[in-house]
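> Structure for the following, please:
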Amino acid sequence: MENETATAPQLAALADTDINWDRLDKARFHIIGAILFTVQSALIHPTAVVKTRMQVAGSGLSQMNGLSVFRHILKSDGTPGIYRGFGTSAVGSLPGRVLALTSLELSKDMMLKYTQGLNMPEATRVGVANGFAGMVSNLVSCVYFVPLDVVCQRLMVQGIPGSKPCTGPFDVIRKVLKAEGVRGMYRGFGLTAVTQSPAQALWLGAYGAAQHMIWRNLGYGDNVDKKPSHMEMVAVQATAGLQETLDLFAGACSSVITTPIDTIKTRLQVIDDYGVGRPSVLKTTKALLREDGWKGFYRGFGPRFLNMSFYGTTMIVTYEIIKRLSVKQA
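Okay, the predicted model is just below:
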C-alpha cells in the first residue's frame, strides 16, 4: 500500500525505473546534457530577446506586442538580432550546466539516503528528495548564472536608450567590474533566487512523486524480477508528463505573479541611468512607475509566458532522455 514504506526488494525493483547518481556515466551525462540543453536553449532564446527588449525599452518597443517586436528585430537586424547574446549564453552555460546537473543529482542522492528508513510513504520521500534537489541546484546555479545573465542581457539590448554600448561579453564584464566591482555582476541575485528556487522545488518534487506512484501502480514496487520495457518507460514518462498540462496552467498563474519581479530584475541588471549611485530595486521600481505606471510591470508578459511554458514542458523530458542515455554500460 502507498502509505507503507518500501522494502529493500521493492527499492531494488524501483531502481530500474529511477536512474540515480550512482548509475550514471558522469562524463557522458555532462556531455549529452550540455548538447541537449543547448539545443533547448536555442529554441527559446528568441523569446528571451523579445522579452528583455520589451522590458528595458522606454517607449516604442515596450508599447508593441511580442510578435510585432519579433518582426521589428528581424526587419532591423535579421536572424542574428533575435539571437543576440546566444553565443555567450551557450558557451558560458557549459560550466554552469555541469554545476547544476551535478548539484541536482548529488543533493537528490543525499536526501534519499538521509530519509531512508524513515516512516513515510515512498512517493513522499521521492518527492521531498526531488524538491530539495531542485531548490539546492537552483540556489547553487544562481551563483554562476546570475553574472552570465547580466552579461547576456546587456548584449541583447544593445542600441536601446539607457544601455551602455559594448563590443562583446568581455567588454561588458570589464565595464561592469570597473563601475561597480563584483557586486555589479550580481545585480538581481536576490530576486532571481527568491522567485526561481521555490518554483523549481515544487515542480520537480511533484513530478518525482507522480512518476514514482505510477511505477508502483504498475507493480514495479513489488516484483523484483519485473523489468520495464522501453515502451513502458515512454508511456510512464508521458503519463507523468500529463502533469505538465497542470504545469502549463500553473505557469500562467506564476507568470502573472512573477512577471513584475522579472521586469524589475531585468532593468536592474541592464540599465545604469537611474541617478547617482548604484541602481537598486527601489530606484528601478520608481523609474518604471514614472515611465509606464503599473502596466509597465507587465512588459514582455507574452514572450515570457511562452518562454516559461516551453521550458517547463520540455525540461523534464530532456532531462529524462539525458539520464537514460547516460546509464553505465553493464
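
> Please count neighbours and contacts with C-alpha atoms only from this point.
OK.

> which residue packs closest to residue 240, ignoring adjacent ones?
In space, and not counting its chain neighbours, residue 240 is closest to residue 211: 5.4 Å by Cα to Cα, 6 or more residues apart in numbering.

> Which secondary structure element is home to that neighbour?
Residue 211 is part of helix 189-217 when elements are defined by DSSP states H and E.

> Give the other helices and strands that that helix contacts.
Other helices and strands packing on helix 189-217, by 3 or more Cα pairs under 8 Å, 6 or more residues apart in numbering; DSSP states H and E, are helix 122-156, helix 230-240, helix 243-270.

> Which elements pack onto the following helix or strand past the first one?
Put plainly, it is helix 122-156. Downstream of helix 122-156, the next assigned helix or strand under DSSP H and E is helix 169-180. If contacts are counted by 3+ Cα pairs under 8 Å, 6+ apart, helix 169-180 sits against helix 122-156, helix 182-185.

> hmm, back to that, of all the helices and strands packed on helix 189-217, which lies closest to residue 287?
Residue 287 lies closest to helix 243-270 among the helices and strands packed on helix 189-217, at 9.8 Å (Cα to Cα).

> Next SSE downstream of that closest one?
helix 281-292.

> which strands and helices sit next to that following helix?
For helix 281-292, the packing partners by 3+ Cα pairs under 8 Å, 6+ apart are helix 243-270.

> Would you pull up how far the helix it packs on lies from the middle of the chain?
With Cα atoms, centre = their mean, to the nearest Å as the basis, helix 243-270 stands 11 Å off its chain's centre.

> do stretch 16-32 as well
Computed by Cα atoms, centre = their mean, the chain-centroid distance of stretch 16-32 equals 20 Å.

> Please apply the same query to stretch 100-116.
With Cα atoms, centre = their mean, you get 18 Å for stretch 100-116.

> now stretch 266-273
Centroid separation for stretch 266-273 versus its chain: 21 Å, with Cα atoms, centre = their mean.

> Can you give me the buried ones in it?
The neighbour-count check on stretch 266-273 (16 or more other Cα atoms under 10 Å) flags 266-272 as buried.

> here's the other one to compare against:
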Amino acid sequence: MQQKRNIQIIEWEDLDKKKFYSFGFFMTMTIRATVYPATLIRTRLQVQKGKTLYNGTFDAFLKILRSDGVPGLYRGFMVNTFTLISGQAYITTYELVRKYVSNYSEDNTIKSLVAGGSASLVAQTITVPIDVVSQQLMMQGQGQHLSRFRVSLKTEAGGSTNMAFGQTRSIITQIFVSDRLMGFYRGYVASLLTYIPNSAVWWPFYHFYAEQLSKMAPSDCPHLLLQAMAGPLAAATASTVTNPMDVVRARLQVEGRTSIVETFKQLLAEEGFWGMTKGLSARIISSIPTAMVMVLGYETLKRVSLRPELVDSRHW
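Prediction:
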C-alpha cells in the first residue's frame, strides 16, 4: 500500500465469492426494508410544492401513519425489492473496478472515487426503471394528487397481495401507454448526475473519516466501530452535496418533466434556495442508519467472506 494504514481494507481478491454473495443478498434486503419508510417520505417531500401537504419529515411520518397505517409507509416496497439486483451489481462493480484501478494507482482516494462512480453508473442503469414505478406507487394514497398516474386503492378479492400486484400492473401499464419504453427511463440523466457524484464522494470520505478516527481513537479500539462511525459521516456529507439534483430527479420522475434545466429553474423561482434542501433531513435520516447498517453489514460480510488462509493475518 501507498501508506501505512491502521485500518486494513479487504480487497476483492481476498474474498470467498460464494459467501460474499450469499450473505450480501440478505444484508441488502434487510437494509432496504429498514430505511424504506424514510425513502418514501423523502420522495413525497421533494415532490410537493412548498408545504402544501407536509410541514417536514416528522409531520409527514405522522400524517401517513394516521391516514394509511404502517402499510402506507411501504407503498411500492415489493417493486423496490427488485433493486436487490442493482445492489449486487453495485458491489461487484465497485470491487472489480477498485482491483482494476490498483494496477495503475495505489492511492486509495483515487480507487474509491473511480470505483464508486463506476458502480453507481451500472447500478442506476438497472435501478431507474424500478424507481420510476416504485416512486409512482409511493405517491398513491395521501400524495396521489402529486403524481401523474393514479390507481384504485380498493381492496381486491384475494387480499392485499393481489391489490399490490394490481396497482403495480396498473402503474406499469399507464407509464407505457403514456411514454412507451422511454417512460421507464425518465430522469435517468438526473439520476446519474445525483448518484454517481454521491457514490464517488461517499467512498473517499468514508475511508478519510475512518482514517482520521483511527488516529484519534485508542489503539485497541475495534476497527469495525470506527468504520461504523465513518459511514454516517460520509453519508451526511454526500447527501448534502447531491441533494439539489436529487430534488430535480424526483420531480422529473414523478411529475413527468423532461428538462433538468427547466425543472431546476422553476424550483429556484418558486421556492428559492431552500427548495434545494427539500427532503434533505429525511434523506440524511435515511442515509445515516443506512450507512451504519451497510458499513457494519458490508465490512462484516467481507470479514466472514475472507478466504480462510487470510483470517489469522488480519487484525480487526
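
> re the thing from before, let me have the buried residues of stretch 266-273 of the first structure in CSV, extended by distance to residue 134 of the first structure.
Shown next, in CSV, are those (distance: Cα to Cα, whole Å):
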residue, distance to residue 134 of the first structure
266, 23
267, 27
268, 26
269, 25
270, 27
271, 31
272, 33
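
> just checking, residue 89 of the first structure touches residue 154?
No. Residue 89 of the first structure is beyond contact range of residue 154, at 11.7 Å (criterion: Cα atoms under 8 Å).

> The two: which has the busier surroundings?
residue 154 (28 against 21; other Cα atoms under 10 Å).

> That one: what's it in contact with?
163-164, 172, 269-270 (Cα atoms under 8 Å, 6 or more residues apart in numbering).

> For residue 184 of the first structure, state which of these is nearest.
Of all those, residue 184 of the first structure sits closest to residue 269, with 8.2 Å by Cα to Cα.

> For that closest one, give its distance to residue 199 of the first structure.
As judged by Cα to Cα, to the nearest Å, residue 269 of the first structure and residue 199 of the first structure stand 22 Å apart.

> Kindly report the same for residue 38 of the first structure.
As defined by Cα to Cα, residue 38 of the first structure lies at a distance of 22 Å from residue 199 of the first structure.

> Residue 49 of the first structure now?
Residue 49 of the first structure sits 23 Å away from residue 199 of the first structure, going by Cα to Cα.

> Check residue 126 of the first structure too.
Remark: distance between residue 126 of the first structure and residue 199 of the first structure (Cα to Cα) = 17 Å.

> Between these two, tell me which one has more neighbours.
The neighbour count for residue 126 of the first structure versus residue 199, taken as other Cα under 10 Å, is higher for residue 126 (25 against 18).

> Please name the nearest non-neighbouring residue to whichever residue in the second structure pairs up with the more buried one.
Using TM-score structural alignment as the criterion, residue 126 of the first structure maps onto residue 108 of the second structure. Nearest residue to residue 108 of the second structure in three dimensions, chain neighbours excluded: residue 204, at 7.6 Å (Cα to Cα, 6+ apart).

> So that neighbour is in contact with residue 114, correct?
No. Residue 204 of the second structure is not in contact with residue 114 according to Cα under 8 Å; the separation is 9.7 Å.

> contacting residues for residue 142 of the first structure?
Here residue 142 of the first structure is in contact with 189, 192-193 (Cα under 8 Å, 6+ apart).

> Just give me the match in the first structure for residue 297 of the second structure.
Under the alignment (TM-score structural alignment), residue 297 of the second structure pairs with residue 318 in the first structure.

> okay but its match is in contact with residue 38, surely?
No. Using Cα under 8 Å, residue 318 of the first structure is not in contact with residue 38; the gap is 10.8 Å.

> Pick out whichever of the two has more residues nearby.
Remark: of residue 318 of the first structure and residue 38, residue 38 carries more neighbours, 18 against 15, as counted by other Cα under 10 Å.

> related to what we said a few turns ago, can you tell me which of the contacts of residue 154 of the first structure carry over to the second structure?
Using both residues aligned by TM-score structural alignment, their matches' Cα atoms under 8 Å, the second structure keeps these contacts from the contacts of residue 154 of the first structure: 163-164, 172, 270.

> which of those tops the neighbour count?
residue 270 (25 neighbours).

> coming back round to it: save the contacts of residue 142 of the first structure as TSV, and put in neighbour count too.
Formatted as TSV, the contacts of residue 142 of the first structure follow (neighbours: other Cα atoms under 10 Å):
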residue	neighbour count
189	19
192	19
193	18
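
> Identify, from these, the entry nearest to residue 108 of the first structure.
Nearest to residue 108 of the first structure among the contacts of residue 142 of the first structure, counting by Cα to Cα, is residue 193 at 19.1 Å.

> Run through the residues that contact the residue nearest to residue 240 of the first structure.
Residue 211 of the first structure touches 236-237, 240, counting by Cα under 8 Å, 6+ apart.

> 10 Å instead?
Counting by Cα atoms under 10 Å, 6 or more residues apart in numbering, residue 211 of the first structure makes contact with 17-18, 123, 126-127, 236-241, 243.

> just residue 175 of the first structure next, same as before
Listed by Cα under 10 Å, 6+ apart, the contact set of residue 175 of the first structure reads 164-166, 181, 184.
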